[in-house]
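In: Sequence and predicted model, in that order:
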Amino acid sequence: MSEQDKDSKTEDPTEKRIRDALEKGQTATSREATLAVSLGVMLIWLLLFAEGSIGRFASDLAYVVDNAAGVPIGSAEDLRRLVWHVMPLIAALLLPLFLLLMSAGIIASAVQNAPRMVMQRIKPKWSSISPVKGWAKIFGKRGLIEFLKSLAKFLFAALLLSVLLRSRLIELPSYLNLDVMRALSGTGQTAQMLVAYLFIFMLIVGVVDFAVSKTMWKADLRMTKQEVKEEHKQAEGDPLVKSRIRAVARARARSRMMAVVPDATLVVANPTHFAVALRYDTEKDAAPRVVAKGTDEVALRIRRVAEEAGVPVFEDVPLARSLYRVAPLDGLIPAEFYRAVAALIRSIQNTGSTHVAN
């Protein structure tokens, strides 16, 4: 991506943009934070369980060594039996630590980002094996950051080992004169100190790295103003399309409305601007019901359909305007119009006319 493209991305990512990135497996993660958690688990194991586990392993191994004279190794089968005897001892020592480290890695990753199944990540991609893409990753901005982090970790570990082991080098020869358990105890203390310092350092690096990764991740998801508009259109619908849908809906509603005008009892209108069609069914309704109403062109269509069907049309400007504004479509007329409309209905009954002009 060019610098010009990056500069145009001035808008914060929308919730949909973030959700799509997470569904594609594009998350902000820190390997240093995971490593820090693993070192913390290893430190706990060294402090609480290592002495007992190593002690049991040393005792079991010492028994094998002390009874070496009774262990035949004259053939490959004898050697295989010896290995099968020693391997469970090694597994009993290392398996709990391995399980703890594996659990720590899973938990650290889950805390940073909720686990999710992302099938797209396992699909073959040319960019994964492309030399050009590979060089871009190595020598790009992210590659430089990863290199500096690795270099900082290596330099600190080297410095820590040199300082820590320098004070312990004098004590190492004295371990040769101690029994196995005391020598292992001294070595364990050195390991605890080393892992503790590494844990503190990596914890600081992991927190900072996760914050930086989160910031860079959001920066990569930033959007241009046009992208925000396009996404809004997709979410809410194109205004032109929505306008067209509303127009079609109104046209269909008018068609349905015009279809019931021939069944109306009467139409109240002013000369051109308003028209309200009423139907009064004494068996179904307590008062006349508005079956159609409209203004201007729609009002003229109501009048024309009514006249063609022989429905009486009364020209009453105040009544037509008031009914149009107050009476709801497909609803009964309000009580204040009962007397005026009743007079029109009586007029129809008295004259038997199909069209009455007032």
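Out: Yes, it's here.

In: contacts and neighbour counts: CA atoms only from here.
Out: Will do.

In: What sits closest to V317 if chain neighbours are left out?
Out: Once flanking residues are discounted, V317 sits nearest to N270: 4.5 Å by C-alpha to C-alpha, 6 or more residues apart in numbering.

In: For R289, give its distance to E315.
Out: Computed as C-alpha to C-alpha, to the nearest Å, the R289 to E315 distance reads 18 Å.

In: So for these two, which sits in the more crowded spot?
Out: With neighbours defined as other C-alpha atoms under 10 Å, R289 and E315 compare such that R289 has more, 22 against 19.

In: can you give me the strands in the stretch 151-300 of the chain?
Out: Using DSSP state E, counting those that start in this stretch, the strands assigned to the stretch 151-300 of the chain run over residues 266-269, 274-279, 289-295.

In: Against that first model, consider the following:
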Amino acid sequence: MAESDSGERTEDPTAKKLSDARNKGQIARSKELGTMFVLIGSACAMLLMGDELVSALAGAMKRLFSVTREEVMDTTQLFNIVGESVLTVVYPMAWFFAIVALAAFVGNIILGGYNFSWSAIAPKASKLSPISGFKRMLGPQAAVEFIKSLLKFFVVFFVALSLLAGLFEEILGLSLETIPTNFGHAVNMLLWMFLTLACSLIIIALVDAPYQKWNHKRQLKMTKQEVKDELKNTEGSPEIKGRIRRTQYEMSQRRMMQDVPEADVVITNPTHFSVALKYDTDMGGAPKMVAKGADEMAMHIRTIAKEHGVEIIQSPALARSLFYTGEVNQEIPEELFAAVAQVLAFIFQLKAHKQGKGRKPVPLATNLPIPDDYRY
């Protein structure tokens, strides 16, 4: 039962899965949305540039059909006439194709965004396989495409029938109009009918776009095991990560223990916490914490300090404050400067006394100036 469950694709695709699919060219695309934009763009382009394009074509044809004998015999002049006629048509045609190209571009990126992938255009044997072709023809996707085709047919048929019924009298009235007025009227009517039919595909696009987005996500769904495997591959196995963390901790502890003999003083709790401090009088600045530890580590710090003659001072409140607020290899918090300064002054006076350079210092105060926010 567990094996069966692990094979079900119930998990949403991860960000990495979506990114990998995008790199392979697998993104949500709606052909209906692209077709709708192209048709609407073509209709709008014809309505915007139609008059200018017809005028340019008419002018070009009129000029080409009125070439004189002398112009025909003069090849230089003939080529100039042809070039001028073509140039008059280029401008409106360029605008027409630019509008259609823009509509096609927007229609194809509006759902899945812009994406280019060499993997998507690379030849694949599965695309040439007859068996894969039959599976695509008879699979669920083919059934969906068939339903969409039927829906498109009925929507366009209904809209076209409604247009013909609504414009029936206007169409009959074209025979009563004079030439060429009736031609212009008919063309204008056809263009608006074409735009209306193209807009009817919005209904299909509104159905197809969400379906394609849902289907794309469904195809990329993952099993729980795949999610776990990806997590291991991207972030590493939890066992390995735990081993690395333990190794890093052990290395940092060894480095910390190596710095204890260089400390000026070790402040203890006296049993639970130990904090080793060093103050470099030549460099100035604030005292630095070189080591800290609790329980067994605290005992180990005190043992090393005794072996190397580092002074050990018992100050439970200050030891707790330094342990919880300070970081190893960092300067102590500014709020504890006054308390630590008294400890260091006592230590330096004690060292001088032991060397015969001064008198014995006054015992360290038990109530050191520690702010209430730094008491633990």
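Out: Yes, it's here. These figures come from a predicted structure and were not determined experimentally.

In: Nearest approach to P173 of the first structure belongs to which of the strands of the stretch 151-300 of the first structure?
Out: Shortest distance between P173 of the first structure and the strands of the stretch 151-300 of the first structure, using C-alpha to C-alpha, is found for strand 289-295: 105.9 Å.

In: That closest one against the second structure, how far on average?
Out: Relative to the second structure, and after both are superposed, strand 289-295 of the first structure has an average distance of 3.5 Å to its aligned residues, where the measure is mean C-alpha distance after the TM-score superposition for the first structure.

In: now the angle from that strand to strand 274-279?
Out: What separates the directions of strand 289-295 of the first structure and strand 274-279 is an angle of 160 degrees, with axes from the mean of the first three to the mean of the last three C-alpha atoms, to 10 degrees.

In: Other residues contacting strand 289-295 of the first structure?
Out: Contacts to strand 289-295 of the first structure, defined as C-alpha atoms under 8 Å, 6 or more residues apart in numbering, come from residues 257-258, 260-261, 264, 272-280, 299, 302, 324, 327-333.

In: and the closest residue to K152 of the second structure other than its chain neighbours, what does it touch?
Out: The shortest distance from K152 of the second structure to any residue other than its chain neighbours is 6.6 Å, reached at I204 (C-alpha to C-alpha, 6+ apart). For I204 of the second structure, the contact set (C-alpha under 8 Å, 6+ apart) comprises E32, K148, L151, K152.

In: Map I204 of the second structure across to the first structure for me.
Out: Here I204 of the second structure is matched to V205 in the first structure, going by TM-score structural alignment.

In: in stretch 157-170 of the second structure, what counts as buried?
Out: Of the residues in stretch 157-170 of the second structure, those scored as buried under the neighbour-count criterion (16 or more other C-alpha atoms under 10 Å) are V159, A160.

In: How about stretch 314-324 of the second structure?
Out: Neighbour counts over stretch 314-324 of the second structure (16+ other C-alpha under 10 Å) mark Q314, S315, P316, A317, L318, A319, R320, S321, L322, F323 as buried.

In: same question, stretch 198-218 of the second structure
Out: By neighbour count with 16+ other C-alpha under 10 Å, stretch 198-218 of the second structure contains the buried residues 198-202, 204-205, 208-209, 211-213, 216-217.

In: how big is the offset of that stretch relative to the first structure?
Out: Counting by mean C-alpha distance after the TM-score superposition for the first structure, stretch 198-218 of the second structure comes out at 1.9 Å.

In: Then stretch 46-53 of the second structure?
Out: So stretch 46-53 of the second structure averages 3.6 Å relative to the first structure (mean C-alpha distance after the TM-score superposition for the first structure).

In: what about that stretch, distance to the chain center?
Out: For stretch 46-53 of the second structure, the distance between its averaged C-alpha position and the chain's averaged C-alpha position is 42 Å (C-alpha atoms, centre = their mean, to the nearest Å).

In: buried residues in it?
Out: Neighbour-count burial for stretch 46-53 of the second structure, with 16+ other C-alpha under 10 Å as criterion, is recorded at M46, L47, M49, G50, E52, L53.

In: Contacts for it, please.
Out: For stretch 46-53 of the second structure, with C-alpha under 8 Å, 6+ apart as the criterion, the contacting residues are V89, P92, M93, W95, F96, L191.

In: and which of the buried residues of stretch 46-53 of the second structure is nearest G112 of the second structure?
Out: Closest to G112 of the second structure, out of all of the buried residues of stretch 46-53 of the second structure and judged by C-alpha to C-alpha, is M46, at 28.3 Å.

In: what about that closest one, which SS state?
Out: Assigned by DSSP: H, G, I helix; E, B strand; the rest coil, the conformation of M46 of the second structure is helix.

In: Next: S353 of the first structure.
Out: The local conformation at S353 of the first structure, judged by three-state DSSP, is coil.

In: can you pull the contacts of it?
Out: Residues counted as contacts of S353 of the first structure (C-alpha under 8 Å, 6+ apart) are P312.

In: Quick one: closest of the strands of the stretch 151-300 of the first structure to D66 of the first structure.
Out: Nearest to D66 of the first structure among the strands of the stretch 151-300 of the first structure is strand 289-295 (107.3 Å), distances taken as C-alpha to C-alpha.

In: how far out from the middle of the chain is stretch 123-137 of the second structure?
Out: Remark: stretch 123-137 of the second structure is offset 33 Å from the chain centroid, using C-alpha atoms, centre = their mean.

In: end to end, how far does that stretch reach?
Out: 20 Å.

In: Over to stretch 267-284 of the second structure?
Out: Counting by C-alpha to C-alpha, you get 21 Å between the two ends of stretch 267-284 of the second structure.

In: follow-up on the earlier one: any chance of TSV for the buried residues of stretch 198-218 of the second structure, columns distance to D12 of the second structure?
Out: Supplementary listing: those in TSV, determined by distance: C-alpha to C-alpha, whole Å:
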residue	distance to D12 of the second structure
A198	36
C199	34
S200	34
L201	31
I202	29
I204	27
A205	25
D208	21
A209	19
Y211	16
Q212	16
K213	13
H216	11
K217	7
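
In: Which of those residues sits closest to S126 of the second structure?
Out: Taking C-alpha to C-alpha as the measure, S126 of the second structure sits nearest to H216 out of those, at 19.3 Å.
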